[in-house]
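Trainee: Attaching a predicted model along with its sequence, questions to come.
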Amino acid sequence: MARVPAIKRRKLTPPASDGEESSPSTVEADPKSNAFLKQASSWNLEQDYESRPRKGKKKDKESTRLPIKTADGVIEHVQAPEEEEQSDLEWLEQDNDEDEEIEAEPAKPTVPIRQQILEAKEELAKIALVLNEDPEENGAAFKALAQIGQTQNTTIKKLALATQLAVYKDVIPGYRIRPLSEEDMETKVSKEVRKLRAYEQALVGGYQSYIRELAKLAQSGKSSKDGGPSLGSVAIACACNLLVSVPHFNFRGELLKILVGKLSTRKVDGDFVKCRETIETLFQNDEDGTPSLDAVSLLTKMMKGRGYRIDESVLNTFLHLRLLSEFSWKASTNHVDKPARGEEEGPKLKQKKVFRTKKDRKLLKERKAVEKEMVQADATVSHEERDRMQAETLKLVFVTYFRILKMRSPSLMGAVLEGLARYAHLINQDFFGDLLEALKDLIGHAETGDDVEEEEEDEESTRNLTREALLCIITAFALLEGQDAAKAQATLSLDLSFFVTHLYRTLHALALNPDIELSAKSLHLPDPNNPAAPLPTTNNKINIQTTTVLLLRSLSSVLIPELGARAVPPLRIGAFTKQLLTSSLHLPEKSCLATIGLLGKVTKTHEKKIAALWNTEERRGDGMFDALNGEVEGSNPFAATIWEGELLRKHYCPAVRDGVKTMEKNVLGLR
């Protein structure tokens, strides 16, 4: 059936009203309308209508979205946004057009990494130069420095960290910036003060962000791909540098947390050593005591949290505290003996009163007030405040030492005993009894070897109980020598005979010890008869002093103590002199020379008490000398003579021969 397009045309062009003119006359009069009609005659309107999208079908489309629950608890069904449907031809034509646009779009040129690094260097240098010239006018530059470091390029990050370190070290003032309170913000101030406050807040904000970035990078632990230092190592180095350079400034605790976190690991690497040396430097350079207290507090908390499973060198940092040489009070774990004000200042002589007029007294009062303000302006730390800080630090150190002493941590016993020996002059007398009992218990286990059997299955290295026993003896006598002579003689009744007896029993065994002149850090050769056996003292980390040094320190405390009020019995001096000369025949050259030198001091100090050992006619004892007796009083030393001197006169070392001659000259010169 043929189509009738005329009907379609009549629907598109309605008939004109009676009052209007007919359309054909109008169309014929307009040439543009004639061209439009000729073109419209070729349109396929039915096909266009069929390909047009149907709007009614959108309602039947199923929603693929899940219901949601609002903040009020109401469940709502969310409808998908309506999209206009397109015909297949239009979609295909549009898709082809987009493909052509994508293919026609040129690729963006990438900047080489080397060029990026050079541009970052120039930008960092410009910002750093601006901040160094006038930091108060360019407070926003701190954020610009931090933004350059927010990149994926590791080299640029390292450069940004180093640049910020140099800038902050230069611009940080010599005082601590306190945060502004609400009252300070509401107070009206001058334009200069407002400007300074804005700069200080910008400085503190940028510095805090920088330290947070250092803390995050220090914990990352990522290694560097280019073979240089990793980002974590650079961050730790920056934190160490800041802590040494500006320990007085804000966020010192955050810097200490970075270092203490690294020291909590058992892996000793370059970063670990750098953090430990920084803490030691902080202790040595601390003048007011506050940074040291903060560091010791964090270290003790870390040690307790890890169950004291730490490296020995971390505990030895306490030996670098300035209170060892500056602090003069006595303390324990929970108490500090502060001297009375009159005792501390000493007796004052009565001075003649100077007559001053009323005007002079007024001027003197004003001068003292000005001097007081000048002291406060200079931020001078008073001695009382420093002593208070050091007292709190000392209590924390003693708490750590005594806890490790009770736990008997294998790798830390030597360090604890060495530390107690160094701090003995600062220990409270009320705590002597408990400490001496703990030391006796350690020596008892050293004699029986119970601790070694219990620790064979432990992953720690073997303990050298001989060295620990010597350290216990040194600590016990250091407790007594560190007290005032008059007070110690009147108030202390300490029985140290247990330590003297143990030292006397170990002299022969120590003389036959092949490692007596070796320390934990000395080179050790394996046993040629048993190459598979582990090295006896390679992993021993008690301390760096050799066994000979510890033995001489113990003997000096027993035979020639510094406390002159306590006289040494002649029987003890004679027994030790006889045993030491016998042991010298078996000692190596250096140890033998050191022992002969010690006996030279003994003979010079106590020549009258032991002169009978060199002369049989002046023998005071009856019976026989028992060299194997474990008791000093039961050995009967004055029943023997010093025949070892004749052999030592022919020693191959000239220094030993001269030492023997000096020793005999001190004794025989009496007659």
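Mentor: That came through fine. Numbers count the residues shown, from 1 in each chain.

Trainee: Please make it C-alpha for all contacts and neighbour counts, starting now.
Mentor: Will do.

Trainee: which other helices and strands contact the top helix by length along the chain?
Mentor: Identified as the longest helix of the chain according to DSSP state H is helix 191-218. Helices and strands touching helix 191-218, by 3 or more C-alpha pairs under 8 Å, 6 or more residues apart in numbering; DSSP states H and E, are helix 141-148, helix 231-245, helix 252-263.

Trainee: rerun at 6 Å
Mentor: helix 231-245 (3 or more C-alpha pairs under 6 Å, 6 or more residues apart in numbering; DSSP states H and E).

Trainee: Any buried residues in the helix it packs on, and which?
Mentor: Within helix 231-245, the residues that count as buried by 16 or more other C-alpha atoms under 10 Å are 231-243.

Trainee: Closest one of these to Ser313?
Mentor: Of all those, Ser313 sits closest to Cys240, with 17.4 Å by C-alpha to C-alpha.

Trainee: quick one: Arg467 and Asn513, what's the gap?
Mentor: Taking C-alpha to C-alpha, to the nearest Å as the measure, Arg467 and Asn513 are separated by 12 Å.

Trainee: More neighbours: which of the two?
Mentor: Taking other C-alpha atoms under 10 Å, Arg467 and Asn513 do not tie; Arg467 has more neighbours (20 against 13).

Trainee: Which residue, other than its chain neighbours, is closest to the more buried one?
Mentor: Sequence neighbours aside, Thr547 is the residue nearest to Arg467 in space, at 6.4 Å (criterion: C-alpha to C-alpha, 6 or more residues apart in numbering).

Trainee: okay, now the one to match up with it:
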Amino acid sequence: MAKRKNSSKEIEKRKKLKQEEQDKLLSTGLFNQKQQIDQDNDEDDEEEQEQEQVNDNDWENEEQDYELTPRNVPKTVVEGLPIKTSDGKIERVVREIVKEEEPLEEEPVEEPPIEEEPVEEEDEDSHLSPLERLNKIKEEIAELASKLMEDPEENISCLTRLRKMSESKNIITCQLSIMALIPVFKSLAPSYRIRPLTDTEKREKVGRDIIRLRNFEQGLLSNYIQYITHLSNLARTSYSNSINNSKTTSHQVKLGSIATKAACELCLSSLRYFNNRAELFAIIIKRLNRKPSHEDDLKIFTKCLRVLETLLKDDEENGDISFDITRILIKSIKDKKFRIDESVLNIFLSLKILEDFNPFDTNDRPQKPKLKKKDRVHISKKERKARKERKEIEEELQKAQHAITVEEREKFQAQILKSLLTLYLEILKSGSSSTPNDATLLTASVLEGLSRFGQMANFDLLGDFLEVLREIMNDIIEDHNEEGGQYDGKQLRTILLCIVTSFSLVLNHQSNGRLPMAIDLSKFVSNLYLILADLSLDCDLEFSHKSLRLLDPLSISEQQEKPSVNVSTKSELLLRCLDFIFFRSKNGSPFRANSFIKRLYMLLLQSPEKTSMASLKFVGKLLSRYDESLKYLWNTDEIISEGTYILGIEQQDLEVELERCNSGAATLWENVLLDKHYCPVIRDGSRSLLKNSKPNDKR
């Protein structure tokens, strides 16, 4: 308060002093002089302002004159082709191109829509060389991709821009954008499905971070779906289906190949667990038709086969991917009415999910006993609601972790097996008709699949399969009897597969106790005995698709003919058939063993080394099982049979039958030739069998 009083007193003193000074000026007349001086100063200021205004007017006039002066237009010098004059001199030709400047008052134009981008690029980049245009497109794509990698949630619009560039009419822009989106989606997309938001979740108030994440996920999913749709549209065009279409250009064929390769890359990544994987698998399966003859299409065809086989082999634990591929592929095969290559049907042989499946497993899992009402623990309504919420959360976590329960896995296995066996049966029925069709070419592939998965078939399909298999064998044998000659490799393989499949189907049901009746398979045994002689003369008895060999110089075809099914060799199938007949079923007998041993010794003289060794081991197993009933084949001193052995293969138009060959009168004179065999293992094996067959050796 004291400071405020002191300051107010000082102010009053200053006012008094100022008043006294003015009074003194009035008395002396100096006040009028000062007023006059102030007036003179004001007049000087007005003159200066007028002078400045004049100068301003002069500057504006001078600027207007500058604007009226002609401008120097920039010129571009372009060197043309040199000219040779009449004197023989070469002169340079240089011409100037006047580049018009854009008006300064023009406002920046908004970016045009993506669909019209190629037209705008041509107008804007008309002065650029093709290499400069390419570099500019690459720089733009690289900049968009780098922004997405740095902060995808903030720069999700760059993904939309890059995806629209992949739909451009410019072939270079479209091609580079499609390939650039592959690593972008690989890095951005999670390895789980993004489920759509419910109406309740959309109405909820959430934080800014959650809104940002949701916008990113929805933008990613929307662009991915449109990208897959665009790839599907492009992949429909190939060289094979564009031959008779004049409207299809080479650029469209090239984009179709690129789109299919992009789909293959996405399938082998974690995007196989992302949304719309069925549409992604469909892109690859649509390219699997008849084997193309064009080199580029053949490479893509083979790549698609390998991708699907890899997916089926890797899906051993879950089964959901195998179920999707099987469902789409079977539907495609039926839509094409079996007009496919057999390699497409062999894709099912890569199913790992069915290796540990046993549909006849009666050991049900122990179920929890149902509690009586009096033994139940009372739970409040609030607790039941909390349990239900926790259960829903656990299910979502299982889906995110690709966790599939045992029940779901068995359900996938059952559905895959049912659809696959139904397809096999339809192909066999269609191929066994009187008129040859496309399904006939798939018979060997179907039989190989049945030999692997047919043992899981239920009893309802067993009779249908056996009937079809018997018809296929009879048709081959009847055609051969009419034409004569020797069975070729495909016919022999088909018959062997029919025999193996039929025995595996019946024996599986017998072992599980689900066969209420006895099934006669003697016809299959007789057919195996019938083809043994021709089988020994087959040059490809031990060859598989992996064997390296030269082309037959006498063959008409320029390409080497590989086995129809690339799994088992004919030698392996033969040993499986013999094992089924004599050691795993009740079809074996000493009489049949005599006949087969005689035929096998005939096969030993012509068959390759490994097949001969395996046949000798099998004869040794038969000798140890039937013992005294077979020893007279090596020694006829004790047993003398009536009649003669009917060889059959040297007599024309004579059907060789197992029951009428009179094998009791046969002798194994082939031991004399086997004793001089070039292979020491075969030579020692035949000597050992001869030694063990003597009655004096058994002591």
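Mentor: Yep, that arrived. Nothing here was measured: the structure is a model prediction, and the numbers come from that model.

Trainee: circling back to that earlier point, give the intersection of the neighbour lists for Arg467 and Asn513 of the first structure.
Mentor: The contact sets of Arg467 of the first structure and Asn513 do not overlap (C-alpha atoms under 6 Å, 6 or more residues apart in numbering).

Trainee: what would the buried residues of helix 231-245 of the first structure look like in JSON lines with distance to Val558 of the first structure?
Mentor: Formatted as JSON lines, the buried residues of helix 231-245 of the first structure follow (distance: C-alpha to C-alpha, whole Å):
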{"residue": "Leu231", "distance to Val558 of the first structure": "54"}
{"residue": "Gly232", "distance to Val558 of the first structure": "51"}
{"residue": "Ser233", "distance to Val558 of the first structure": "49"}
{"residue": "Val234", "distance to Val558 of the first structure": "51"}
{"residue": "Ala235", "distance to Val558 of the first structure": "51"}
{"residue": "Ile236", "distance to Val558 of the first structure": "47"}
{"residue": "Ala237", "distance to Val558 of the first structure": "47"}
{"residue": "Cys238", "distance to Val558 of the first structure": "49"}
{"residue": "Ala239", "distance to Val558 of the first structure": "47"}
{"residue": "Cys240", "distance to Val558 of the first structure": "44"}
{"residue": "Asn241", "distance to Val558 of the first structure": "46"}
{"residue": "Leu242", "distance to Val558 of the first structure": "47"}
{"residue": "Leu243", "distance to Val558 of the first structure": "44"}
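
Trainee: biggest separation within the residues you listed, which pair?
Mentor: Most distant of those, by C-alpha to C-alpha, are Leu231 and Leu243, 18.4 Å apart.

Trainee: now the helices for the stretch 401-550 of the first structure?
Mentor: Taking DSSP state H, counting those that start in this stretch as the criterion, the stretch 401-550 of the first structure carries its helices at 413-422, 432-448, 450-454, 465-481, 485-491, 497-505, 507-511, 547-559.

Trainee: can you put these in TSV and add distance to Lys604 of the first structure?
Mentor: Converted to TSV, the helices of the stretch 401-550 of the first structure look like this (distance: least, C-alpha to C-alpha, whole Å):
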stretch	distance to Lys604 of the first structure
helix 413-422	27
helix 432-448	31
helix 450-454	41
helix 465-481	21
helix 485-491	23
helix 497-505	21
helix 507-511	22
helix 547-559	12
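
Trainee: can you tell me which of the ones you listed comes nearest to Asp286 of the first structure?
Mentor: For Asp286 of the first structure, the closest of the helices of the stretch 401-550 of the first structure is helix 413-422, at 19.4 Å, according to C-alpha to C-alpha.

Trainee: That closest one vs the second structure - mean distance after superposition?
Mentor: Following the fit onto the second structure, the mean deviation recorded for helix 413-422 of the first structure is 0.7 Å by mean C-alpha distance after the TM-score superposition for the first structure.

Trainee: Out of the buried residues of helix 231-245 of the first structure, flag the one nearest to Leu535 of the first structure.
Mentor: Closest approach between the buried residues of helix 231-245 of the first structure and Leu535 of the first structure, by C-alpha to C-alpha: Ser233, at 33.2 Å.

Trainee: Determine which of the helices of the stretch 401-550 of the first structure approaches Leu647 of the first structure most closely.
Mentor: The nearest among these, by C-alpha to C-alpha, is helix 507-511 at 16.5 Å.

Trainee: The closest one vs the second structure - mean distance after superposition?
Mentor: Following superposition, helix 507-511 of the first structure is found to deviate from the second structure by 2.2 Å on average (mean C-alpha distance after the TM-score superposition for the first structure).

Trainee: contacts for that helix?
Mentor: 583, 586-587.

Trainee: thinking again about what came up before, against the second structure, where does the longest helix of the first structure fall?
Mentor: Aligned using TM-score structural alignment, helix 191-218 of the first structure spans residues 208-235 in the second structure.

Trainee: Kindly report the same for stretch 646-655 of the first structure.
Mentor: Counting by TM-score structural alignment, stretch 646-655 of the first structure corresponds to residues 672-681.

Trainee: any idea how far Thr440 of the second structure is from Leu428 of the second structure?
Mentor: 8 Å.

Trainee: Give me the more crowded residue out of the two.
Mentor: Taking neighbours as other C-alpha under 10 Å, Thr440 of the second structure and Leu428 compare with Leu428 leading, 23 against 18.

Trainee: Between the helices of the stretch 401-550 of the first structure, which one is closest to Ala340 of the first structure.
Mentor: Nearest of those to Ala340 of the first structure, taken as C-alpha to C-alpha: helix 485-491 at 15.7 Å.

Trainee: Sort out which residues of the closest one are buried, please.
Mentor: Those would be Ala488, for helix 485-491 of the first structure by 16+ other C-alpha under 10 Å.

Trainee: which one in the second structure is aligned with the residue nearest to Arg467 of the first structure?
Mentor: Taking TM-score structural alignment, the alignment pairs Thr547 of the first structure with Lys570 from the second structure.

Trainee: Please identify which of the contacts of helix 507-511 of the first structure is nearest to Glu105 of the first structure.
Mentor: The closest of those to Glu105 of the first structure turns out to be Leu587 (C-alpha to C-alpha; 89.1 Å).

Trainee: which residues are contacting stretch 541-557 of the first structure?
Mentor: Stretch 541-557 of the first structure has contacts (C-alpha under 6 Å, 6+ apart) with 414, 474, 516-520.
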